[in-house]
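> Fold the following.
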Amino acid sequence: MIVQLSNHKYETAKSILALQQQSYYTEAVLIDNFDIPALNESVEAIRSSKETFVGYFVEGELRALIAYEHQEKKLQITRLVVHPDFFRRGFASYLMKYLLNHHLDTLIYAHTSEKNQPAIDLYYSFGFVISRKFNLPDGHPMVVLERYSSYA
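As a prediction, the model looks like this:
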């Protein structure tokens, strides 16, 4: 079941944090970079975030989520995480479809590591293209993927 999350509530923020730490730890191993800011985020940072969080629940447990910031006709995906036990089961795709169906006529973009091929492949499968490459201050290569969402 997909629902919007109330990240300002302590227990919800705690669940978001636990899920993203598990998911981003797996990503950190994959890309060989443990400087992912979300790994060191706090419950209070999530509670005060202005992002919109949408979660995917399985048997009452938060197993995946997508978060974004939306301004007029531009939307940035800020988080897309899946519990490692649920990788490759379509949860990220379900959340992407949800997002695309609810934000038509919008430029949607996301940043990810150039080394995170599973994430890049997911974005490609939804018609995203790499629009820019850049390096973080530590030299880690990143990409920006975007697509104009006129239909899902």
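> From now on I want contacts and neighbour counts done on CA atoms only, so please keep to that.
Fine.
> Return the longest strand in the chain, judged by number of residues.
When the chain is scanned for its longest strand (criterion: DSSP state E), the result is strand 61-71.
> Remind me what the helix or strand just after it packs against, helices and strands.
Going down the chain from strand 61-71, the next helix or strand is strand 74-82, by DSSP states H and E. Using 3 or more Cα pairs under 8 Å, 6 or more residues apart in numbering; DSSP states H and E, the elements in contact with strand 74-82 are helix 10-31, strand 61-71, helix 91-102, strand 106-113.
> Could you quantify the relative orientation of strand 74-82 and helix 10-31 as an angle?
80 degrees (axes from the mean of the first three to the mean of the last three Cα atoms, to 10 degrees).
> returning to what we had before: got the angle between the longest strand of the chain and strand 106-113?
Using the same axes, to 10 degrees, strand 61-71 lies at 120 degrees relative to strand 106-113.
> Other residues contacting strand 61-71?
Outside of strand 61-71, the residues within contact range by Cα atoms under 8 Å, 6 or more residues apart in numbering are 15-16, 19, 50-57, 75-83, 86, 91-92, 95-96.
> Sequence B follows; please return its structure for comparison with A:
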Amino acid sequence: MIKDITLGYDQQTKELYEMQKASYLIEAKLINYYEIPPLVETFEQLVKCGEKFMAYLEDEKLLGAISYTVENQELTICRMIVHPHHFRKGIAGTLLLAVEEKAISNKSIKVSTGKDNTPAKNLYIKHNFTLLQDIEVAPGLYISLFGKNLLG
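Sure, this is the predicted structure:
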């Protein structure tokens, strides 16, 4: 089940925070960069980030989440979080489809990931995102920016 959630000083947000650390540690290892913002942010910063969140729940247990912002005609996916024990079960794809429904009135979706994060890049390509460019964001660290235009 996918549902919108509001972050706060509660148990679910604490679980999300811990899951985010575990999930982004995997990406950090893939791209050999350990200063990824979601990996180094504090609990307080997460609670106050201002992003909208959707959670993937199974039997009331949090297994994944996606966050996004909307500005003008563009929805930007900020975080894709899946508990490492639940990788490769379709959770990220389900979350992508759910966020697309939120973007129907918008014209485009953007998302980025580490250039060397092949599993994430494959996920976005599978869901019809187009690689727009690779950007060097720190010396020797590149991210891949993907976009998808929606009909309507």
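> follow-up on the earlier one: which positions within the longest strand of the first structure qualify as buried?
Of all the residues in strand 61-71 of the first structure, those buried under the rule 16 or more other Cα atoms under 10 Å are 62-70.
> any chance of these in TSV, plus distance to residue 37 of the first structure?
Below are the buried residues of strand 61-71 of the first structure laid out as TSV (distance: Cα to Cα, whole Å):
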residue	distance to residue 37 of the first structure
62	21
63	20
64	18
65	17
66	16
67	15
68	16
69	17
70	21
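> The longest strand of the first structure vs the second structure, mean deviation?
Following the fit onto the second structure, the mean deviation recorded for strand 61-71 of the first structure is 0.7 Å by mean Cα distance after the TM-score superposition for the first structure.
> could you give the angle of that strand to helix 91-102?
Using the same axes, to 10 degrees, strand 61-71 of the first structure lies at 40 degrees relative to helix 91-102.
> which residue sits closest to the most centrally placed residue in the first structure, ignoring its sequence neighbours?
Centroid-nearest residue in the first structure, with Cα atoms, centre = their mean: residue 80, separated by 1.8 Å. Distances taken as Cα to Cα, 6 or more residues apart in numbering place residue 66 nearest to residue 80 of the first structure, at 4.4 Å, with adjacent residues excluded.
> Map residue 77 of the first structure across to the second structure for me.
Taking TM-score structural alignment, residue 77 of the first structure has residue 77 as its aligned residue in the second structure.
> For the residue nearest to that match when sequence neighbours are not counted, give its distance to residue 81 of the second structure.
The spatially closest residue to residue 77 of the second structure, leaving aside those adjacent along the chain, is residue 68, at 4.3 Å (Cα to Cα, 6+ apart). Distance of residue 68 of the second structure to residue 81 of the second structure, given as Cα to Cα, to the nearest Å: 12 Å.
> can you pull the contacts of the residue lying closest to residue 131 of the second structure once chain neighbours are set aside?
Spatial nearest neighbour of residue 131 of the second structure, excluding adjacent residues (Cα to Cα, 6+ apart): residue 146 at 4.5 Å. For residue 146 of the second structure, the contacting residues are 110-112, 124, 129-133, by Cα under 8 Å, 6+ apart.
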